[in-house]
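K.L.:
Sharing a model that was predicted from the sequence below.
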Amino acid sequence: MQAVLSSDFSFAQFRYLQRLLLVHGRWSYIRMCKFLKYFFYKNFAFTLVHFWYGFFSGFSAQTVYDQWFITLYNLMYTSLPVLGMSLFDQDVDDRWSLLFPQLYVPGQQNLYFNKIVFVKCMLQGIYSSLILFFIPYGAMYNTMRSDGKAIADYQSFALMAQTCLLIVVSVQ
């Protein structure tokens, strides 16, 4: 009884352990791997846009995004896809997880998140950041109205870059 009181959770019978490991443990592992891949990807894409902007701003202290956007990026804007995925994602039905215990093996072998998967997330984030910076920059570079005034300014570029970032990262 002392062990039950000092533990985080306990089982009345060992037969409940099978469902916990093969169903809920597997789902939790897959969700965590998807979360980590998404987290690294979105933050590489977000941060490296700042890096590319540094080359065009003389590495000044000027950021490419609005301060509120920087503050709310991880807190609100990109947390909803992760929250939805963590609540509802189930790759296979729970009965299949119990009928086919070999579905548990990729988790034991770290196939869903490892160094290779991390490098892929990093490369995808680098590629996305290049696209997310240079397409808005190229679209707004030397744009003039018919009266000779510039259309593009810092705020327009920042708004376009952060809107593109949110769309791309949310769709990912």
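P.N.:
Nice, I can see it.
K.L.:
From here on, just use CA atoms for contacts and neighbour counts.
P.N.:
Will do.
K.L.:
elements contacting the strand or helix carrying Tyr137?
P.N.:
Taking DSSP states H and E as the definition, Tyr137 sits inside helix 115-140. Using 3 or more C-alpha pairs under 8 Å, 6 or more residues apart in numbering; DSSP states H and E, the elements in contact with helix 115-140 are helix 26-56, helix 154-171.
K.L.:
tell me the most buried of the ones you listed?
P.N.:
helix 26-56 (a mean of 19; mean count of other C-alpha atoms under 10 Å).
K.L.:
Go through stretch 125-138 and flag the buried ones.
P.N.:
125-126, 128-134, 136-137 (16 or more other C-alpha atoms under 10 Å).
K.L.:
no no, stretch 90-110
P.N.:
90, 97-98, 103-104, 107.
K.L.:
how about these in a markdown table, adding distance to Tyr53 and secondary structure?
P.N.:
Listed next are the buried residues of stretch 90-110 as a markdown table, based on distance: C-alpha to C-alpha, whole Å; DSSP: H, G, I helix; E, B strand; the rest coil:
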| residue | distance to Tyr53 | secondary structure |
| --- | --- | --- |
| Gln90 | 39 | coil |
| Ser97 | 47 | helix |
| Leu98 | 51 | helix |
| Leu103 | 45 | helix |
| Tyr104 | 44 | helix |
| Gly107 | 39 | helix |
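K.L.:
can I get these in TSV with distance to Met160?
P.N.:
Formatted as TSV, these follow (distance: C-alpha to C-alpha, whole Å):
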residue	distance to Met160
Gln90	35
Ser97	44
Leu98	48
Leu103	43
Tyr104	43
Gly107	40
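K.L.:
Next up, a structure to set beside the first:
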Amino acid sequence: MTKVDSVICCRASPAQKALLVTQIGKGPQKKAHWYSWLSPTSTTPLTLAIGDGANDLAMISAANVGVGISGREVQQAVRVADFSISQFRYLSRLVLVHGCWNYYRTTRFILATFWKETFFYLPQALFQEQTGATGTSLYEPGSLTFVSFFTAACILVIGTFEQDLHSRTLTVVPELFKYGQNAEGLNMSVYFSWFSNALVAGLIVYAGAWAGYMDSEMIDVDGWYAQGLLTFVLCGIWVNIKLLVIELHYKTRVALWSILGSLAVLWAYLLIAGAISSPSSAPYSVRGGLSLEFGRDPA
């Protein structure tokens, strides 16, 4: 059974339907090699079960993904299914369109999250070379507390609204569904490419901020707040541009307002923190850090 292309059953019992789905899910598994962890092809079969009655409950529960169709039997199948549709004709759009979109959104959400964290905190690690690995933070502690407010919107937009291809394209070309079947959107090769990009981007930002901090004649401060602030702002801008301008395919007003809102909140926080913080001689002199230590000239 596990080596055939199709199986047709007539008057099967609920237990037989569930057994059929279970057996198909067990194989045939593709042969694994020592380099298989780098391969984008999935080695484990995934099963989809579709039912509209009470006799389909066991089958739907045994599948990886269950779809319930609203029927006359008090909708038991709908209650145990992962997704529900009112008519069978909506199945193609559910699988080919929303299935592909959901897979792409999930993979990009995961990759963007890891990319952002790696990129944002790499300067922290590089800064330890300047401090003799003392564990001193490059960023002011308050900025680290609210960093998610400046970078969460771009990741949520990708994970919620992204559409890499038009719905008609996905419907007319069903072969595009193999993108998810073969795990081409999220595998170790893709992950390492995003991870490498984060390392390079973090190194560029840190080196650029350090060079600007050392060579600028406008910065009048002996602490670390100016260098950390410059790096922090560059990272915040880079994250929003990378995810909402470069990576996002489905650009709408939501994406535009997200990037503008994130940057506005970032600058508002810096101005408010510099105005209400108490004077301090510590390395993080937040009081007037943005308006005074970088010079009164807006240029």
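P.N.:
Received the coordinates, thanks. All figures in this text were calculated on a predicted structure; none of them were measured in a lab.
K.L.:
Could I get the TM-score for this pair?
P.N.:
The TM-score (TM-score structural alignment, normalised by the length of the first structure) is 0.85; 168 aligned residues with a C-alpha RMSD of 2.2 Å.
K.L.:
nearest to Tyr65 of the first structure, of the buried residues of stretch 125-138 of the first structure?
P.N.:
Phe133 (11.2 Å; C-alpha to C-alpha).
K.L.:
The corresponding residue of the second structure for Ser10 of the first structure: what secondary structure?
P.N.:
Here Ser10 of the first structure is matched to Ser84 in the second structure, going by TM-score structural alignment. Ser84 of the second structure carries the three-state label strand when classified by DSSP: H, G, I helix; E, B strand; the rest coil.
K.L.:
roughly how far apart are Ser84 of the second structure and Ile241 of the second structure?
P.N.:
37 Å (C-alpha to C-alpha, to the nearest Å).
K.L.:
Spatially central residue in the first structure, please.
P.N.:
Nearest to the mean C-alpha position of the first structure, counting by C-alpha atoms, centre = their mean, stands Tyr38 at 2.5 Å.
K.L.:
Skip the chain neighbours and tell me the closest residue to the aligned residue in the second structure for that residue.
P.N.:
Residue pairing (TM-score structural alignment): Tyr38 of the first structure is matched to Ala112 of the second structure. Excluding its sequence neighbours, the residue lying closest to Ala112 of the second structure (C-alpha to C-alpha, 6 or more residues apart in numbering) is Ile155, at 6.5 Å.
K.L.:
What's the separation between the alignment partner in the second structure of Leu159 of the first structure and Gly274 of the second structure?
P.N.:
Alignment note: Leu159 of the first structure maps to Leu229 in the second structure; criterion TM-score structural alignment. Remark: distance between Leu229 of the second structure and Gly274 of the second structure (C-alpha to C-alpha) = 11 Å.
K.L.:
what's stretch 16-35 of the second structure aligned against in the first structure?
P.N.:
Counting by TM-score structural alignment, stretch 16-35 of the second structure falls onto no part of the first structure.
K.L.:
wait, stretch 164-178 of the second structure
P.N.:
The aligned range for stretch 164-178 of the second structure is 91-105, by TM-score structural alignment.
K.L.:
okay, how far is it across that stretch, tip to tip?
P.N.:
For stretch 91-105 of the first structure, the end-to-end distance is 15 Å (C-alpha to C-alpha).
K.L.:
follow-up on the earlier one: what residues are up against the match of Ser10 of the first structure?
P.N.:
67-70, 78 (C-alpha atoms under 8 Å, 6 or more residues apart in numbering).
K.L.:
List the contacts of the match of stretch 164-178 of the second structure.
P.N.:
18-19, 22-23, 26-27.
K.L.:
ok, so of those residues, who is nearest Ser86 of the first structure?
P.N.:
Closest approach to Ser86 of the first structure among the contacts of stretch 91-105 of the first structure (C-alpha to C-alpha): Trp27, at 9.3 Å.
K.L.:
what residue of the second structure matches up with that closest one?
P.N.:
By TM-score structural alignment, Trp27 of the first structure lines up with Trp101.
K.L.:
need the buried residues of stretch 125-138 of the first structure in JSON lines with distance to Met1 of the first structure, can you?
P.N.:
Formatted as JSON lines, those follow (distance: C-alpha to C-alpha, whole Å):
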{"residue": "Gly125", "distance to Met1 of the first structure": "50"}
{"residue": "Ile126", "distance to Met1 of the first structure": "54"}
{"residue": "Ser128", "distance to Met1 of the first structure": "55"}
{"residue": "Ser129", "distance to Met1 of the first structure": "55"}
{"residue": "Leu130", "distance to Met1 of the first structure": "59"}
{"residue": "Ile131", "distance to Met1 of the first structure": "60"}
{"residue": "Leu132", "distance to Met1 of the first structure": "58"}
{"residue": "Phe133", "distance to Met1 of the first structure": "60"}
{"residue": "Phe134", "distance to Met1 of the first structure": "63"}
{"residue": "Pro136", "distance to Met1 of the first structure": "64"}
{"residue": "Tyr137", "distance to Met1 of the first structure": "66"}
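K.L.:
Perfect, that will be all.
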